[in-house]
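Novice: Build me a model from this:
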Amino acid sequence: MKRRIFAKQCLQTAITLGLSLSGAVALSPIAVAQTAAKFPNQAITMVVPQAPGGTNDIVARLIAAELAEELKQPVIVANKTGAGGNIGTEQTKRATPDGYTLLMTVNSAQAINPSLYKSVGFDPVKDFAPITTIGSVPNVLLVNPNFPAKTLDEFIALIKANPGKYQYASAGNGTLNHLLGAMLDQRAGLKMEHIPYKGVGPAMVDVLGGQVPIVFASLPSSLANIRDGKLRALGVSTEKRNPALPDVPAIGEKIPGFGGDLWIALFGVAGTSPEVINTLYQATARVMQKPSVQKKLSDQGVELAFDTPDQLKARLEKDIVKWREIVNASGARVD
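Specialist: Got it, this is the predicted structure:
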């Protein structure tokens, strides 16, 4: 039933998008047909500005393979890493705006980096044409099993009563799990000490070992430790509870205004024609309706978050404002 509802919603949004795009430019029906007929007629490159093996890379390769079948052309994933995603993103903005170079990226690069870095080399809104959001990955507020708080309410009360006493680990200054901790401090009136590590691996090792008691970590990377009792989950960072942890509250239930997940989205280069964007959007819509794709995404801990181009644009703009506030409050900066 849920899949039928999802498919119907995708179809409705695709129809709506098609109508809105047809009214956005003054092209004759013949010109529109000719543009659609020509695209695509060669291989498409999907740039991933993050390292191979990460969630974004895994999702990109899944979607690329399915899009290749839909579009009848190869879709090649190219990892262009460095500077937290800035290098690959900046290179992509310089590509010809013809739909043959796409960007599959995450909000930490597209929405957080512009506030975190002195210069990112791109404008996340003006330099890219939104296509759709693929999904989101929630983070989980985790504590070592020996931590005295057993619930989110107890955690908030304990930290409030002991400002500056407790530490939380992160993968480094300005990373999402750092800024989620900063957001928690800001929204709940808490004061925790931030301990940055060089990567999420070392941070998790010390939380598991009890050297640092608190961490935010992605659900896919932490679920096994939660189920094994090696970490205690107190809250999820999304606005609603996650089906994988139905008994763990969303932090937003207790703290109004708290919410932050890692979303993955597909963009074209700014200036790409609305007809080409529509072709890519609708092809992705068909991919996302496949039960096999939905299952593979779910197995990776990715929640479907399908957006129209306009909805993705609004999501991005809202996130830029939200994370700018958090970055400024945290004092995090990367030169």
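
Novice: From here on, just use CA atoms for contacts and neighbour counts.
Specialist: Will do.

Novice: All the strands of the stretch 1-150 of the chain, in order from the start?
Specialist: Here the stretch 1-150 of the chain has its strands, by DSSP state E, counting those that start in this stretch, at 44-48, 75-79, 101-106, 128-137, 139-143.

Novice: Tell me the helix or strand right after the third one.
Specialist: By that I understand strand 101-106. Using DSSP states H and E, the helix or strand that follows strand 101-106 towards the C-terminus is helix 107.

Novice: and that next one, what other elements does it pack with?
Specialist: Applying 3 or more C-alpha pairs under 8 Å, 6 or more residues apart in numbering; DSSP states H and E, one finds that helix 107 contacts strand 262-269.

Novice: Break down the stretch 151-300 of the chain into its strands, ranges please.
Specialist: Along the stretch 151-300 of the chain, the stretches classed as strands by DSSP E, counting those that start in this stretch are 167-170, 193-196, 214-218, 232-236, 262-269.

Novice: Mind listing what's buried along stretch 53-60?
Specialist: For stretch 53-60, burial by neighbour count (16 or more other C-alpha atoms under 10 Å) applies to 55-57, 59-60.

Novice: closest to Lys230 among these?
Specialist: Using C-alpha to C-alpha, Thr55 comes nearest to Lys230 of those, at 22.6 Å.

Novice: Following up with a second sequence; could you model it the same way so I can compare the two?
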Amino acid sequence: MSGTLPRRALVAGGAAFAALPLVARAQSWPSQPIRLVVPYAPGGTTDLTARLVAAGLAARLGQPVLVDNRPGAGATLASAQVAAAVPDGLTLLMSNIASHAIAPALYRSLRYDAVRDFTHVALVVENPSVFAANSRFAPEGLPQVVELSHRTAEGIDIASSGSGSSNHLLIVQFAEATGARVHHIPYRGAGPAMTDVIAGVVPMMSDSLPSAVGHIRAGSVRAVAMSSTKRHPAFPEVPTFREQGIDLVSTSWFGISGPAGLPPAIVERLAMAVASVLAEPATAARFAELGGTVRMMSPGAYNEFVMAEVARWAPIVAASGAQVD
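Specialist: A predicted model of the protein is given here:
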């Protein structure tokens, strides 16, 4: 007889687990694989961050941590699905600046409250953005991009991972600060956007640095400007926005969150596991390679951070005039 359990036994076991009170489930957590939802397509910074963290969590928690890419509606579709999930610690979200700081002010009909409807477990990493251009795109710097936008009848297309992302808002702020004639082209993730930049479908994109690093190093795209306060140590040859006369600084952040009501025992164990993953020198080194900086926060601190970010971005979104139904 095969050592594999019959499918009906597995289904029955899962149903029995789901029927247990949350307190009992918390004591045995995790007894099943964990789903880490990424609200973007594969290949972007959120996805890369999730896969690094998932591998480390699986080793520490003794269960597979499966990355589930669910792009759509500027990261809000998947976020709403996780907010509505059972708070048993088996469905988690790679929360980020788009879904939990910008979306509350950007979307008129957002289906969740960024603070009330989630248990925020841990901040993980933050990184700057970069304007990355097709290698054959003529302008060498941002002043030349602005000039070209006025010499071209249709202006210049600049892509991002989606409406409502910090990279989208950086494009809006760039246009406002310089008067450049820019058309934002939203994609369902940084990976598909980068594919089209490399192919020349769009000339340039605003991207979080980790998802652009490999393409910049390979020469597939050219870094035009970095949104950090000073030149990034991994790319000392790339000038900042400020160095090119545009006073813009922008960083993205990514963390782990679950539905509201996640049992404290699960929150504590998960937070400790995330902290252990981030404390690994190899993990920090890999994030640094990708242009990110590890920034661990406790559950309470991360919750307060999200609250502060919602308040910080509201006037920026309002001033930009950006709005999504």
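
Novice: Need the TM-score between these chains.
Specialist: Here the TM-score for the pair of chains, by TM-score structural alignment, normalised by the length of structure 2, is 0.72; 299 aligned residues with a C-alpha RMSD of 3.9 Å.

Novice: related to what we said a few turns ago, which one of the strands of the stretch 151-300 of structure 1 lies nearest to Lys38 of structure 1?
Specialist: The minimum distance between Lys38 of structure 1 and these falls on strand 262-269, with 17.0 Å, by C-alpha to C-alpha.

Novice: Give me the range in structure 2 that that closest one lines up against.
Specialist: Aligned by TM-score structural alignment, strand 262-269 of structure 1 falls on residues 252-259 of structure 2.

Novice: what does that stretch contact?
Specialist: For stretch 252-259 of structure 2, contacts defined as C-alpha atoms under 8 Å, 6 or more residues apart in numbering pick out 46, 49, 82-87, 89, 91-97, 117-129, 166, 208.

Novice: With structure 1 overlaid, how far apart is that stretch on average?
Specialist: By mean C-alpha distance after the TM-score superposition for structure 1, the fitted stretch 252-259 of structure 2 averages 1.6 Å away from its aligned residues in structure 1.

Novice: From Ala109 of structure 1, how far out is the residue nearest the centre of structure 1?
Specialist: Structure 1 has Trp263 as the residue nearest its centroid, 1.6 Å off, counting by C-alpha atoms, centre = their mean. To Ala109 of structure 1, Trp263 of structure 1 is 10 Å away according to C-alpha to C-alpha, to the nearest Å.

Novice: Show me what Phe235 of structure 2 aligns to in structure 1.
Specialist: Matched to structure 1 by TM-score structural alignment, Phe235 of structure 2 sits across from Leu245.

Novice: Leaving out chain neighbours, which residue sits closest to Asn113 of structure 1?
Specialist: Spatially, and ignoring its direct neighbours in sequence, Asn113 of structure 1 is nearest to Val120 (6.9 Å; C-alpha to C-alpha, 6 or more residues apart in numbering).

Novice: Could I get the contacting residues of the one you found?
Specialist: 86, 90, 113-114.

Novice: preserved in structure 2, out of those?
Specialist: Here is what carries over to structure 2 from those, by both residues aligned by TM-score structural alignment, their matches' C-alpha atoms under 8 Å: 86, 113-114.

Novice: can you pick the most crowded of these?
Specialist: For those, counting by other C-alpha atoms under 10 Å, the largest number of neighbours falls to Asn113: 26 neighbours.

Novice: Which parts of the stretch 51-200 of structure 1 are helices?
Specialist: 55-71, 86-93, 107, 113-116, 152-161, 176-188, 200-209 (DSSP state H, counting those that start in this stretch).

Novice: export those to a markdown table and tack on distance to Asn144 of structure 1?
Specialist: Putting the helices of the stretch 51-200 of structure 1 into a markdown table (distance: least, C-alpha to C-alpha, whole Å) gives the following:
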| stretch | distance to Asn144 of structure 1 |
| --- | --- |
| helix 55-71 | 25 |
| helix 86-93 | 34 |
| helix 107 | 28 |
| helix 113-116 | 29 |
| helix 152-161 | 12 |
| helix 176-188 | 16 |
| helix 200-209 | 6 |
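
Novice: of those, which approaches Tyr168 of structure 1 most closely?
Specialist: That would be helix 176-188 among the helices of the stretch 51-200 of structure 1, by C-alpha to C-alpha, at 7.4 Å.

Novice: returning to that earlier point: of the strands of the stretch 151-300 of structure 1, flag the one that's most buried.
Specialist: By mean neighbour count, with neighbours taken as mean count of other C-alpha atoms under 10 Å, strand 214-218 ranks first of these at a mean of 27.

Novice: average distance between it and structure 2?
Specialist: Mean for strand 214-218 of structure 1 is 3.5 Å (mean C-alpha distance after the TM-score superposition for structure 1).

Novice: now that strand and strand 232-236, what's the angle there?
Specialist: Orientation note: strand 214-218 of structure 1 sits at an angle of 60 degrees relative to strand 232-236 (axes from the mean of the first three to the mean of the last three C-alpha atoms, to 10 degrees).

Novice: How about residues contacting strand 214-218 of structure 1?
Specialist: With C-alpha under 8 Å, 6+ apart as the test, strand 214-218 of structure 1 has contacts from 137-144, 167-170, 177-178, 180-181, 203-204, 207.

Novice: Stretch 36-48 of structure 1 now?
Specialist: By C-alpha under 8 Å, 6+ apart, the surrounding residues in contact with stretch 36-48 of structure 1 are 56-57, 60, 64, 71, 73-81, 88, 92, 99-105, 275-276, 279.
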